[in-house]
Every structure is written in C-alpha cells, then in structure tokens.
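Chemist: Below are the sequence and a predicted model; questions follow.
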Amino acid sequence: MLDIAEVAEKTGLAPSALRFYEKKGLLTSSGRNGLRRTYEPEVLSRLELINCARRAGFSIAEISRFLVATPGDTALRAKMAEKVAVLHEDIARLQRMRDSLEHASTCTHEPLIECPDFKRRLTP
C-alpha cells in the first residue's frame, strides 16, 4: 500500500490533485492509514495514463468516460478517432518545430528566422 504522500512523490502530482481525481471518480483509494488516504500500487500506472491523457488535451470528463469504456461505446470510439487525428496533426507540427529548432541551433544564417532551411522545415 502507498499513502497519498508516497503517490504524490512518485508521480510528481500534488496530494490535492490526487484528492481531486478521486472526487471525480478517476481514482479510488483503498482506505486510510490514520488520516492519510492509501492506494494500491497499481494506482501509479493509472495516474500515468491520466497524466498522459491530460497532456494530450483530454478533459477530466473525457478521461473519466474513457476509463470505463467498453467496446460497444461507439460514441466514445468516434471521439477517440477524432482525437487521434488531432494528435497526428499536433505530432507533425511539433516534429516540424523540433527539426527547425535543431537546424537553428547550428545555423549561421542572419537572422536565423530568415534562413531558407529553417523556413522549409517549418512548413508542412
């Protein structure tokens, strides 16, 4: 069993975030150790999924629905497919930015943003 402070330390989340996730139904504590909530060790992988989804732009409500989804939930599957398309666009945009910045870090063109190679890497 992990108490809330241990979970917070291992995940980098504030205890208040863990309590919020629990209130929203994303987590379930397994009990208490004195005044502190305790969690099964599996909560760490669930929090990794939640954090990944949050960074990808999912709302708490979307994550909540995703965590209880079944294969027959066609509406949620359609939303997931839409999100996949958006993520592909985001990934492509971020890769272009990464490539441009990587080039700019060694480029000698003045000014850097006028470099044809830099500009070419930014465009889709």
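Modeler: The structure has been received and is ready for your questions.
Chemist: Could you use CA atoms for every contact and neighbour count after this?
Modeler: Noted.
Chemist: and Val43, what is it in contact with?
Modeler: Applying Cα atoms under 8 Å, 6 or more residues apart in numbering to Val43 gives the contacts Leu27.
Chemist: What is the helix or strand Arg120 falls within packed up against?
Modeler: Per DSSP states H and E: Arg120 is located in helix 116-122. Using 3 or more Cα pairs under 8 Å, 6 or more residues apart in numbering; DSSP states H and E, the elements in contact with helix 116-122 are helix 74-104.
Chemist: Give me the buried stretch members for the helix holding Arg120, please.
Modeler: For helix 116-122, burial by neighbour count (16 or more other Cα atoms under 10 Å) applies to Asp117, Phe118, Arg121, Leu122.
Chemist: Number of residues surrounding the closest residue to the last one other than its chain neighbours?
Modeler: Read it as Leu122. Leaving aside its chain neighbours, Leu122 sits nearest to Arg96 (5.1 Å; criterion: Cα to Cα, 6 or more residues apart in numbering). Neighbourhood size, Arg96 [other Cα atoms under 10 Å]: 19.
Chemist: and Arg37, which of the three is it?
Modeler: Following DSSP: H, G, I helix; E, B strand; the rest coil, we place Arg37 in the strand state.
Chemist: Contacts only, for the nearest residue to Arg46 once chain neighbours are set aside.
Modeler: Spatial nearest neighbour of Arg46, excluding adjacent residues (Cα to Cα, 6+ apart): Leu27 at 8.0 Å. Contact analysis of Leu27 by Cα under 8 Å, 6+ apart lists Leu18, Tyr21, Val43, Arg46.
Chemist: what about versus this one:
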Amino acid sequence: MEQPQLRLRSMTVLLTPSQVAERAGVAVSALHFYEREGLITSTRSAGNQRRYTRDVLRRIAFIRTSQRVGISLAEIREALSTLPVDRAPTKADWPRLPRRWRTSLDERIARLQRLRDDLDGCIGCGCLSLKRCRLQNPDDTLGAQGPGARLLDPS
C-alpha cells in the first residue's frame, strides 16, 4: 500500500524516499548518493525526514539515462546545475541539457565503431603484439622493445 503523500508547501506534493525510489526504480541508497553528489535535493519534514518534490523523478531518469551512455557524474551535475532552482523544470528546459554532449558522444560513437571494426582481426588471436594490432600495439611500438610479451602481468 502506497504511503500518503505529504503537503509541506502550498500546492507542492512531496514524496518520501521510498515513494521516489519505487517510482524511479532505484534504491533509497541511490537517492542518498545522488543527493551527496549534488545531483538532486530534498527538503526536510518537521520530523527531519527527507522529502522530494515530484520533479526529482525526471532528474533521476535523466541521471540514469546519461550514465547508461557513459556520461560522467561530473558532467551530469554540471548539466543539472543549469536547471532552474526556483521552480520545476519545464519541457522546454530539458532538451538543452544533452546538447552540450553531442560532440563528445559523436566522438565516443566513432571510437566504439573503430573498436568494433578492429576487433574482427583480434578476436581469438591471443597475441597483443602483432605488428598490425591497432588496439594494444599500434604501429608495433612494443616490437621495438624486443621479443616476448610486454603486456602480460607477471604475477
């Protein structure tokens, strides 16, 4: 059974950590982590319990989606810091956040495509010192160090 929502500010519905966690699909500990990292904020009830505004759900969705595509927490924090603090972000506020990442995401996609294409020649070979290995030994730089394995951990 869902807990009742508290109204601590006029016309603002505040959610408990468990309500936010359930609706966002994250653990309560993740909410606390996001808050420590400055990604989301909460208010406190009269009993000093955390309460979240509903717009935190959209922020969490943005955080999780951004992390899935490899955006760092620092970059996410910077993007979220551009959102208004005096009101819930509107539909118009959200599209501009990921625009700043377009170039770096395009570069990452290109690197991943090169990796995918280069792996075709490496899978199963087990040798990372081939003269033509563009992943671990571009231009056979390891060959200049003499014969034998150079990348294996001796322990």
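Modeler: Cool, got the structure. These numbers were taken from a predicted model, which means no experiment stands behind them.
Chemist: thinking again about what came up before, do I have it right that the residue nearest to Leu122 of the first structure meets Lys119?
Modeler: No - Arg96 of the first structure is not in contact with Lys119 according to Cα atoms under 8 Å; the separation is 9.8 Å.
Chemist: Tell me which of the contacts of Leu27 of the first structure fall in helices.
Modeler: If you go by DSSP state H, these have Leu18, Tyr21, Val43, Arg46 in helices.
Chemist: can you redo these as JSON lines with distance to Leu2 of the first structure?
Modeler: Formatted as JSON lines, those follow (distance: Cα to Cα, whole Å):
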{"residue": "Leu18", "distance to Leu2 of the first structure": "13"}
{"residue": "Tyr21", "distance to Leu2 of the first structure": "16"}
{"residue": "Val43", "distance to Leu2 of the first structure": "9"}
{"residue": "Arg46", "distance to Leu2 of the first structure": "14"}
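Chemist: Between the residues you listed, identify the one with the most neighbours.
Modeler: Taking other Cα under 10 Å as the neighbour criterion, Leu18 ranks highest of these with 22 neighbours.
Chemist: Pro15 of the first structure matches what in the second structure?
Modeler: Under the alignment (TM-score structural alignment), Pro15 of the first structure maps onto Val28 of the second structure.
Chemist: which residue sits closest to that match, ignoring its sequence neighbours?
Modeler: What sits nearest to Val28 of the second structure in space, not counting adjacent residues and going by Cα to Cα, 6+ apart, is Ala21, at 5.5 Å.
Chemist: helix, strand or coil for the one you found?
Modeler: helix.
Chemist: In contact with it, which residues?
Modeler: Ala21 of the second structure sits next to Ala27, Val28, Leu31 when contact means Cα under 8 Å, 6+ apart.
Chemist: what's the first one in contact with, if anything?
Modeler: This points to Ala27 of the second structure. The contact partners of Ala27 of the second structure, taken as Cα under 8 Å, 6+ apart, are Ala21.
Chemist: ok, it to Tyr52 of the second structure distance?
Modeler: Look at Ala27 of the second structure and Tyr52 of the second structure: by Cα to Cα, to the nearest Å, they are 15 Å apart.
Chemist: Kindly report the same for the second one.
Modeler: According to Cα to Cα, Val28 of the second structure and Tyr52 of the second structure sit 12 Å apart.
Chemist: got any residues that touch both of those two?
Modeler: Common neighbours of Val28 of the second structure and Tyr52, using Cα under 8 Å, 6+ apart, are Pro17.
Chemist: Could you check which of these two is surrounded by more residues?
Modeler: Taking other Cα under 10 Å, Val28 of the second structure and Tyr52 do not tie; Tyr52 has more neighbours (22 against 17).
Chemist: Quick check: Ala61 of the first structure vs Met97 of the first structure, distance?
Modeler: 30 Å.
Chemist: repeat for Ser59 of the first structure
Modeler: Noted for Ser59 of the first structure: a distance of 25 Å to Met97 of the first structure, by Cα to Cα.
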